[in-house]
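Participant: what follows is a predicted protein model with its sequence.
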Amino acid sequence: MKIATWNVNSVKARLPNVLSWLNAAAPDVVLLQEIKCETASFPALEFEPLGYRVHAVGQKSYNGVAILSRLPVEDLIERLPGEPEDVQARYVEGTIGGLRIASLYLPNGNPVGSEKYPYKLRWMERLKAHVGELLAREVPFVLGGDYNVIPAPEDVYDPEGWSGDALFRRETREKFREILNLGLTEAFRALHPAARHAYTFWDYQAGAWPRDLGLRIDHFLLSPQAADRLAGCTIDRSPRGQEKASDHTPVLLDLAD
């Protein structure tokens, strides 16, 4: 099974780019983040000729996640458990081919001095609790998406300059490690432990893309059963260099049968 994750930064604005990439890469499952449209206005008909059924969870103008699948999707949940009053569209999960697969858009958390950072940390704590429940049920799963977490200094072009940012603060990285330490595998680093400049995001400002001033914030976390099937995980930089590109680029996960 081939699974892709991509923060598209508005599915309507990037639609030609997204369709072109999907036609070439042909993943079985696609996890999208920041679709930036309400559920009913997601352009699902555009994806049908490529064989994808769309399961979107959107809201007006910002956030929003989706699962596109060539295989049937069952038992969908459309919110991360643990905070019923949280109505932001950041999580969708379903069973596909015997795996629980989720598309998630973890909060950015900036500015750190606002309520946005405690919300980010609470969201990560909720994710940790949900992972614990999935592990207790011995459900094989893949959690893919934009985590807005820079795991380590080698995952950012300027570690010192980013030290106070919500994506790289010590508390953020500690929460991320707590989730991993439950027994998960971070797919890209497991296969490419020495990779540098393996970025998935480049800001639109200050020539970040041509200067390769990037961050690695889009990740796949795998349960032990899914990790046993890990055959590949790659970052495809090519979409970031196109006209009207998203500021993120896709990450591809390959799982053996």
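Facilitator: Okay, I see it.
Participant: only C-alpha atoms from now on, for both contacts and neighbour counts.
Facilitator: Noted.
Participant: which residues are in contact with the nearest residue to N110 once chain neighbours are set aside?
Facilitator: The shortest distance from N110 to any non-neighbouring residue, by C-alpha to C-alpha, 6 or more residues apart in numbering, is to A166 (5.6 Å). Residues near A166 by C-alpha atoms under 8 Å, 6 or more residues apart in numbering: N108, G109, N110, P111, V112, Y117, T172.
Participant: ok, structure two:
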Amino acid sequence: MKIATYNVNGINGRLPVLLRWLDAARPDVVALQELKAPDEAFPEAELAKLGYSAIWQGQSRWNGVALLSRVGALHETQRGLPGDPSDTQSRYLEAAVNGIIVAGLYLPNGNPRPGPKFDYKLAWFERLIARAEELLASNLPVMLIGDFNVMPTEQDVYKPERWVDDALFAPEARAAWFRLVDQGWADALRQLHPHKTIYTFWNYWRNAFERDAGLRIDHALLSPALLPRLKSVSVDRTPRGWEKTSDHAPLVIELAD
């Protein structure tokens, strides 16, 4: 079973890239972020032609998350992160599919820091930590997957000294990440590649992708019930090199049946 996360940076503007990648890579379940489209503009029919059913939480111009499956129905278990009824940003979608719980998320960027956007990022992180604790308590096989907008360590960022004032590398955000992981989650990539420099995001400017001047901000966390099934973790860099593509590349996790 292959589960992927992919920040598409605008699902309709990048739809040819997404469809091309899905057709070539054939992941079983995909968490998408940054749809930048309202619910009614989600390309359900185009995805169905490739065999994918979908659930989604759209939002005009910003945010938006979706889950895709070609291995069975998606049984939604949570729409929106609990804990703040006033929060209308589309950033969290959770479902049971093919015997596991997949929580797809798009954590706030938080820039500029300090300021209200950074405060929102930290508050959202606290709500994620609370929901993650509930999921762990279920003892079910669970994966938290998506764009976390945090580089946990200096190994996860090209030239970390340039990012000391950025919300993605802020001490408070990194501390929240480790509080989350220390609940008992396993960082899938670091389980299998503890010392390797691997990125999932490259800016469009200054030939960042060609120079491999990137960031690791897309992550997959596995619950203890799911960790024994972990077979491989990789970043599919191929679509990042295509024209009119996202600035992210898909992170792909393979699980044993």
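Facilitator: Sure, I can see it. Since the structure is predicted, the reported quantities are computational estimates derived from the model, not experimental observations.
Participant: any idea what the TM-score is?
Facilitator: Here the superposed chains carry a TM-score of 0.98, computed using TM-score structural alignment, normalised by the length of structure 1; 256 aligned residues with a C-alpha RMSD of 0.9 Å.
Participant: that's a helix at the residue nearest to N110 of structure 1, yeah?
Facilitator: No. In this structure, A166 of structure 1 is coil, not part of a helix, as judged by DSSP: H, G, I helix; E, B strand; the rest coil.
Participant: gap between it and D86 of structure 1?
Facilitator: Distance of A166 of structure 1 to D86 of structure 1, computed by C-alpha to C-alpha, to the nearest Å: 20 Å.
Participant: same check on E46 of structure 1?
Facilitator: 30 Å.
Participant: and K244 of structure 1, by the same measure?
Facilitator: In this structure, K244 of structure 1 and D86 of structure 1 are 32 Å apart, going by C-alpha to C-alpha.
Participant: show me the strands in structure 1, by range?
Facilitator: All strands of structure 1, identified by DSSP state E, fall at 2-7, 29-33, 53-57, 65-69, 74-77, 91-96, 99-105, 141-146, 185-186, 201-202, 214-215, 218-222, 230-235, 251-255.
Participant: as TSV, those with mean neighbour count and distance to E133 of structure 1 would be great.
Facilitator: Formatted as TSV, those follow (neighbours: other C-alpha atoms under 10 Å; distance: least, C-alpha to C-alpha, whole Å):
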stretch	mean neighbour count	distance to E133 of structure 1
strand 2-7	25	23
strand 29-33	27	22
strand 53-57	23	22
strand 65-69	26	22
strand 74-77	13	14
strand 91-96	23	14
strand 99-105	25	12
strand 141-146	26	11
strand 185-186	19	17
strand 201-202	24	31
strand 214-215	24	30
strand 218-222	25	14
strand 230-235	18	22
strand 251-255	21	23
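Participant: rewinding a little: which one among the contacts of A166 of structure 1 gets closest to T249 of structure 1?
Facilitator: T249 of structure 1 has its nearest neighbour among the contacts of A166 of structure 1 in N108, at 17.2 Å by C-alpha to C-alpha.
Participant: neighbours around the closest one, how many?
Facilitator: Counted with other C-alpha atoms under 10 Å, residues neighbouring N108 of structure 1 total 18.
Participant: would you check that it makes contact with D165?
Facilitator: No. Applying C-alpha atoms under 8 Å, one finds N108 of structure 1 not in contact with D165, separated by 9.6 Å.
Participant: one step back: how about the contacts of A166 of structure 1, which pair is most distant?
Facilitator: Longest span within those, C-alpha to C-alpha: P111 and T172, 13.4 Å.
Participant: now, which of the contacts of A166 of structure 1 lie within helices?
Facilitator: Using DSSP state H, Y117, T172 are the members of these that sit in helices.
Participant: show the buried residues in the contacts of A166 of structure 1.
Facilitator: For the contacts of A166 of structure 1, a burial check counting by 16 or more other C-alpha atoms under 10 Å picks out N108, G109, N110, V112, Y117, T172.
Participant: okay, now E46 of structure 2: neighbour count?
Facilitator: Using other C-alpha under 10 Å, E46 of structure 2 has 13 other residues around it.
Participant: so what corresponds to it in structure 1?
Facilitator: In structure 1, E46 of structure 2 lines up with E46, judged by TM-score structural alignment.
Participant: before we move on, the earlier item: quick one: which of the buried ones among the contacts of A166 of structure 1 is nearest L68 of structure 1?
Facilitator: For the buried ones among the contacts of A166 of structure 1, the nearest to L68 of structure 1 is N108 (23.7 Å; C-alpha to C-alpha).
Participant: if we ignore the residues flanking it in sequence, what's nearest that closest one?
Facilitator: N148 (5.5 Å).
Participant: ok, P81 of structure 1 - contacts?
Facilitator: P81 of structure 1 sits next to R126, H130 when contact means C-alpha under 8 Å, 6+ apart.
Participant: distance-wise, check it relative to I179 of structure 1.
Facilitator: Distance, P81 of structure 1 to I179 of structure 1, by C-alpha to C-alpha: 15 Å.
Participant: likewise for E78 of structure 1?
Facilitator: Taking C-alpha to C-alpha, one finds E78 of structure 1 at 21 Å from I179 of structure 1.
Participant: how about L127 of structure 1?
Facilitator: In terms of C-alpha to C-alpha, L127 of structure 1 sits 8 Å off from I179 of structure 1.
Participant: just to revisit the earlier point, need the strands of structure 1 in a markdown table (columns: distance to W123 of structure 1).
Facilitator: Output for the strands of structure 1, formatted as a markdown table (distance: least, C-alpha to C-alpha, whole Å):
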| stretch | distance to W123 of structure 1 |
| --- | --- |
| strand 2-7 | 18 |
| strand 29-33 | 16 |
| strand 53-57 | 17 |
| strand 65-69 | 15 |
| strand 74-77 | 16 |
| strand 91-96 | 11 |
| strand 99-105 | 10 |
| strand 141-146 | 13 |
| strand 185-186 | 19 |
| strand 201-202 | 21 |
| strand 214-215 | 21 |
| strand 218-222 | 16 |
| strand 230-235 | 26 |
| strand 251-255 | 23 |
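Participant: which of these sits closest to A40 of structure 1?
Facilitator: Here strand 53-57 is closest among the strands of structure 1 (C-alpha to C-alpha), at 8.4 Å.
Participant: what's the average distance of the closest one to structure 2?
Facilitator: Compared with structure 2 after fitting, strand 53-57 of structure 1 deviates on average by 0.7 Å (mean C-alpha distance after the TM-score superposition for structure 1).
Participant: contacts for that strand?
Facilitator: For strand 53-57 of structure 1, the surrounding residues in contact (C-alpha under 8 Å, 6+ apart) are 38-39, 42, 44, 47, 64-72, 78, 89-92.
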